[in-house]
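A.B. asks: The amino acid sequence is not available; the structure is as follows:
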């Protein structure tokens, strides 16, 4: 009997060549050096003043990011402003970017997003970037603590862990003003039912007439923390929320004699330095001469002397200017400005593309003059 090997058989009508199918449907990676346009695909109302915006690239792209990282959005407000928003979606779902934004009274960027960002609208972005991340699927005990919209990076970490595998041992504490302000409440309940090693505890400062509440009530305190996560002293803690909230968490942990080498936090309060995540060795300091340089800001007419090692952002503040900035480490790109003339030493952390540098743009938070300069901020 003559048997034809399977590899020699002709394809039957209606079948496809798997190798060609794979090649034809391969999705390119998002390249932060080249790609910079996202298209809004969906808007979801999370609470009365919080929305989630879902984006993807113009053409199919796969995003590669760590849960907890952020992207910087350039929004057409008052000319143009840059704002950092944490990616709230799962890193295990690489074909879209989600950000979850609370409407801030008087906040130009958040109000513009809530009022004008609709499906089909495009926005210019940079990133992803950021160091506040962890692997919640690793064999270690974790405790996430968040308040308000500070839930977004920790929700990204939790969603990623649940998508990839069951979290090993994860406790998640979230604080809100009222039950009506609990972001992702229904989704967290679903994740708990599907992942037995995920424990979630919620607390609200006050009740809400429109929402029944039988959980913890009041501000997060040390006795409450003991009830929510009895073994918190043995865990790595990741915290994100408003500055005063994180201050109170640090004070609470200090009172408990918690080992703060196991504590990491993140904040994007504009004008404040971003709190660190993992400690990393500092880069070698650049050589600093004893020469001062003139820094001119033509838009305002200010001219200041910049001392050795002083950044342009510090010089601007010394002149009484208040340029928008966030991380102060050259990561977020919020303080991107145009260098009109002169030379600088810029030690950035990825918050600016090479093509933007070629166009004369700099990050003033991490640039020190090496000559007299003019900067448009």
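C.D. replies: Looks like it arrived, so ask away. Keep in mind it's a predicted model, so treat the numbers as computed, not measured.
A.B. asks: going forward, measure contacts between C-alpha atoms and count neighbours the same way
C.D. replies: Fine.
A.B. asks: Where does the closest residue to residue 291 other than its chain neighbours sit: helix, strand or coil?
C.D. replies: Spatially, and ignoring its direct neighbours in sequence, residue 291 is nearest to residue 308 (6.3 Å; CA to CA, 6 or more residues apart in numbering). Three-state call for residue 308 (DSSP: H, G, I helix; E, B strand; the rest coil): coil.
A.B. asks: this is the comparison structure:
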């Protein structure tokens, strides 16, 4: 049973970033001591249509600089007048701290259309049984899925297991418990590593393990499994499911990590390094603001070359899809093959996605 994409009713048009990509903040809600939800609406008479679990790429103007970040939509397509993102404050994180400290209702930002394949709409369970496993802020796509099932009164056998440091860190705790009480096809379990300052945790303690999973969800091997959270959490879940003999074709995961190379990107870098021939031309890539210069072979993307040189640059999908690595090209020529993460008017203005741009000459990037 697929969760539908909600179409705009008569009299409304869908949010279209090609026509107007500005969103207005309607509300800011405190979820925990370090997590807030930001609710947005189009500034024109528009509505959203998306699949629960999809993400949007947002453009933040911070200190005179445009910074791009992907955030999963924590809201549900069954409430199409608004969309929302839920953001945890990260020590030293330029975007999360700015949002928590400075962003207020009435302020505006720009965004792309919803995108992504991490949704139970894309991976239906033949048995109509689902297991959602999240750690930390990985709760957001799971929340979108559960909210959509609850709003539509679906009989979708769903178990949602969320891992947190303490009970004070459980995001959406009250709402999840309420949905589970009122829709018996939804079951919720929390796992905490320690007590909170003002609450002793009486539930399952420690980290998610195979014995814990078997106790919470004895039939997990028969379910479609969705996982989202920090990289170590997802790696532990993959190992746990593999050891349990789970059919990994029914395992799906999502993560946006702006600090680490993805496995696919690491493999591409290694392959490119091993196979590089002496005849390959190398070009000079200059990053104007940081005054860094790297050499980039013509068969590597600019992002790959920069990361091999030790630079940390915002990136996520590495496929030209999300737009996180969007940068202004000051001079030079590149060959860019993207998958929708950049609009034509941005290309015309000199923007490129460095994850899918390979140099055709020396290039200067405004970053």
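C.D. replies: Noted; the coordinates are in hand. Since the model is a prediction, treat every value here as computed from it, not as a measurement.
A.B. asks: So what's the residue count around the residue nearest to residue 291 of the first structure?
C.D. replies: 16 (other CA atoms under 10 Å).
A.B. asks: Residue 288 is in contact with that one, correct?
C.D. replies: Yes: Residue 308 of the first structure is within contact range of residue 288, at 6.1 Å (criterion: CA atoms under 8 Å).
A.B. asks: can you tell me what part of the second structure the longest strand along the first structure aligns to?
C.D. replies: As assigned by DSSP state E, the longest strand anywhere in the first structure is strand 37-47. Aligned using TM-score structural alignment, strand 37-47 of the first structure spans residues 22-32 in the second structure.
A.B. asks: how much does that stretch stray from the first structure?
C.D. replies: For stretch 22-32 of the second structure, the mean deviation from the first structure after alignment is 0.8 Å (mean CA distance after the TM-score superposition for the first structure).
A.B. asks: buried set for that stretch?
C.D. replies: Neighbour-count burial for stretch 22-32 of the second structure, counted by 16 or more other CA atoms under 10 Å, picks out 22, 23, 24, 25, 26, 27, 28, 31, 32.
A.B. asks: Burial check on the equivalent of residue 191 of the first structure over in the second structure, number of neighbours?
C.D. replies: Using TM-score structural alignment, the equivalent of residue 191 of the first structure in the second structure is residue 179. As a burial measure, residue 179 of the second structure scores 19 neighbours (other CA under 10 Å).
A.B. asks: Surely residue 179 of the second structure is in a helix?
C.D. replies: Yes: secondary structure assignment places residue 179 of the second structure in a helix (three-state DSSP).
A.B. asks: didn't it look like it was pressed against residue 151?
C.D. replies: No: taking CA under 8 Å as the definition, residue 179 of the second structure is not a contact partner of residue 151, at 9.4 Å.
A.B. asks: And residue 124 of the first structure, what's its match in the second structure?
C.D. replies: So, by TM-score structural alignment, residue 124 of the first structure is matched to residue 110.
A.B. asks: Does anything pack onto the host helix or strand of its match? Which helices or strands?
C.D. replies: Per DSSP states H and E: residue 110 of the second structure is located in strand 108-111. Judged by 3 or more CA pairs under 8 Å, 6 or more residues apart in numbering; DSSP states H and E, strand 108-111 of the second structure is in contact with strand 22-32, strand 55-62.
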